[in-house]
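# Next input, structure requested:
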Amino acid sequence: MIDSKQASEALAEIDDIVQRVRQSRIYDLASLMMILWGGLVFAANVATYLWPRQGYYIWFAVYVFGIAGSFAVSASNRARTGVRTFDIRAFIAFLLLVAFGYFCGLVLGHFTPRQQGAFWTIYFMLFYALAGLWFGNAFVAIGLGITALTLIGYFYIGEAFPLWMAFVNGGGLILGGLWMRRS
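Below you'll find the model as predicted:
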């Protein structure tokens, strides 16, 4: 028989384990998504550097393949774990995020391609950092790190900015995803 203090300690320990498992599940799915999007972003930045006039089509293709890939990763994760990971609210939030970004970049901002590259990266990394406030410090570190490197590249890297972004944004997402798999 246990007393109330021991019961409280046991419940606190169970709660701690639940929180760690929850964070592990979030990190597992997020890491797969980050690796997927990191590879696509890396390829798109290299392609944009090589064929700058085709940038719009390249990035449109990345969004189509990225969203389709995200659905595939989510479905695969559900088949593997039995846990439903697709949330229509999260998908709508993503669409609203992209719509607002397009509004700012195309309607309000009239950004150059270089400014677009910096804007979209910093914009998405803001949400990584914000997500980290709820889901773990790895998101904050990834968001702030990629943002800082993007700003360095924007101000100090010349014509090779898309290549810089391939490694900073695409490579950063891939490395961040691999790091999260270890956490």
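# From now on I want contacts and neighbour counts done on CA atoms only, so please keep to that.
Noted.
# Pull out the buried positions in the helix or strand hosting Y123.
Here Y123 is covered by helix 113-135, with elements defined by DSSP states H and E. For helix 113-135, the neighbour count (16 or more other C-alpha atoms under 10 Å) marks 116-119, 121-122, 125-126, 128-129, 131-132, 135 as buried.
# can you check stretch 39-52 too?
Neighbour-count burial for stretch 39-52 flags 39-49 (criterion: 16+ other C-alpha under 10 Å).
# cool, stretch 176-183 as well?
176-178, 180-181.
# Report the secondary structure state of the residue nearest to L133 when sequence neighbours are not counted.
Counting by C-alpha to C-alpha, 6 or more residues apart in numbering, V140 is the residue found nearest to L133 once chain neighbours are left out, at 7.2 Å. The local conformation at V140, judged by DSSP: H, G, I helix; E, B strand; the rest coil, is helix.
# ditto for R84
Per three-state DSSP, the secondary structure class of R84 is coil.
# Touching, it and R78? I think so.
Yes: counting by C-alpha atoms under 8 Å, R84 does reach R78; the two are 5.3 Å apart.
# The residue nearest to L133: neighbour count?
Using other C-alpha atoms under 10 Å, V140 is surrounded by 20 other residues.
# do the one 10 residues further on as well
Applying the criterion other C-alpha under 10 Å, we find 23 residues in the vicinity of T150.
# and it, what is it in contact with?
118, 121-122, 165, 168-169 (C-alpha atoms under 8 Å, 6 or more residues apart in numbering).
# Proceed likewise with the subsequent sequence, for comparison:
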Amino acid sequence: MTSVSKHEAQAALSDIDSVTRRGMALRSYRHAGPILMLWGVIWGLGYLGMARLAPEYWGWMWGGLDVVGVGGTLLLSSRLKPADGVLPGQTWRTSLGMAACVAFILAIVAVFPKTELLPYIALPGLFVGFLYTVMGVVMAAWRYALIGAVVFVAALLGYYAWPQYLAEWLALVGGGGLFLSGLWLRSA
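This is a model prediction of the structure:
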């Protein structure tokens, strides 16, 4: 009978941990894909609305779209079961996290002066890009980090390169990018 050394046992446990984390990340990607696709459509519609509507209608438009997005996210999340790798209460934690993000963006809008609209158009892209990047790094879910970095850089690029078309740019690269990213995650 061959005995296993302490080093071999640690290496085997490390491999098991690595495979487990990878499996969790892949399940997370598959579950997040449809939600990201939903938000891609919402972003596309919202930013196209910003390009076409007067600023006094933006809050109402985004409010309605956010209600649809949160409702859709809850519906999609509620279909997940613990057997899918979803932790108990994850749907509500996700919803509370989304609500906190929306509240954070609304607080920024509320306290900063409204002298120029362009920064407010770029803010969600910058914030969501940053959030996904951090989430991807913390969770070692590199697809999230890549999606976040692309959205963040695209928002900055549009802000500086094509400020007069920023809303349309973010509808295309933000909304379209989130939708395509959702397809990519779903296929993981």
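# Tell me how the two chains score on TM-score.
The TM-score (TM-score structural alignment, normalised by the length of the first structure) is 0.85; 183 aligned residues with a C-alpha RMSD of 2.4 Å.
# re earlier: and the helix holding Y123 of the first structure, what other elements does it pack with?
helix 137-156, helix 161-165 (3 or more C-alpha pairs under 8 Å, 6 or more residues apart in numbering; DSSP states H and E).
# most tightly surrounded among the ones you listed?
Counting by mean count of other C-alpha atoms under 10 Å, helix 161-165 has the highest mean neighbour count of those, with a mean of 24.
# from the contacts of T150 of the first structure, which is closest to L151 of the first structure?
Nearest to L151 of the first structure among the contacts of T150 of the first structure: A118, at 7.3 Å, using C-alpha to C-alpha.
# how near is the alignment partner in the second structure of that closest one to G136 of the second structure?
Under the alignment (TM-score structural alignment), A118 of the first structure maps onto A122 of the second structure. For A122 of the second structure, the distance to G136 of the second structure equals 21 Å [C-alpha to C-alpha, to the nearest Å].
# same deal with Y165 of the second structure?
In terms of C-alpha to C-alpha, Y165 of the second structure sits 29 Å off from G136 of the second structure.
# and if you look at L106 of the second structure?
24 Å.
# likewise L117 of the second structure?
For L117 of the second structure, the distance to G136 of the second structure (C-alpha to C-alpha) stands at 30 Å.
# now do T73 of the second structure
From T73 of the second structure across to G136 of the second structure, the span is 19 Å (C-alpha to C-alpha).
# CSV please, covering the helices and strands packed on helix 113-135 of the first structure and showing distance to I88 of the first structure.
Shown next, in CSV, are those (distance: least, C-alpha to C-alpha, whole Å):
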stretch, distance to I88 of the first structure
helix 137-156, 22
helix 161-165, 30
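# of all these, which lies closest to L96 of the first structure?
Judging these by C-alpha to C-alpha, what sits closest to L96 of the first structure is helix 137-156, at 19.6 Å.
# what kind of secondary structure is L80 of the second structure in?
The assignment at L80 of the second structure comes out as coil when based on three-state DSSP.
# Between the buried residues of helix 113-135 of the first structure, which sits nearest R22 of the first structure?
Nearest to R22 of the first structure among those, with distances taken as C-alpha to C-alpha, is F135, at 9.1 Å.
# residue contacts, the closest one?
23, 26.
# Quick one: map the residue nearest to L133 of the first structure onto the second structure.
The equivalent of V140 of the first structure in the second structure is A145 (alignment by TM-score structural alignment).
# got the angle for the helix or strand harbouring I17 of the first structure vs helix 113-135?
Element membership for I17 of the first structure (DSSP H and E) is helix 4-50. Helix 4-50 of the first structure runs at 170 degrees relative to helix 113-135, counting by axes from the mean of the first three to the mean of the last three C-alpha atoms, to 10 degrees.
# the inter-axis angle of helix 4-50 of the first structure versus helix 137-156?
Counting by the same axes, to 10 degrees, helix 4-50 of the first structure lies at 30 degrees to helix 137-156.
# L96 of the second structure matches what in the first structure?
In the first structure, L96 of the second structure lands on I92 (TM-score structural alignment).
# for F112 of the second structure, that is, sorry about that
F112 of the second structure maps onto L108 in the first structure, by TM-score structural alignment.
# before we move on, the earlier item: for burial, what's the neighbour tally of the match of L96 of the second structure?
I92 of the first structure: 11 surrounding residues under other C-alpha under 10 Å.
# Pull the residues that contact the helix or strand where it lies.
Remark: I92 of the first structure resides in helix 88-102, with elements defined by DSSP H and E. Applying C-alpha under 8 Å, 6+ apart, the external contacts of helix 88-102 of the first structure come out as 120, 123.
# That helix against the second structure, how far on average?
Average distance, helix 88-102 of the first structure versus aligned residues of the second structure after superposition (mean C-alpha distance after the TM-score superposition for the first structure): 2.5 Å.
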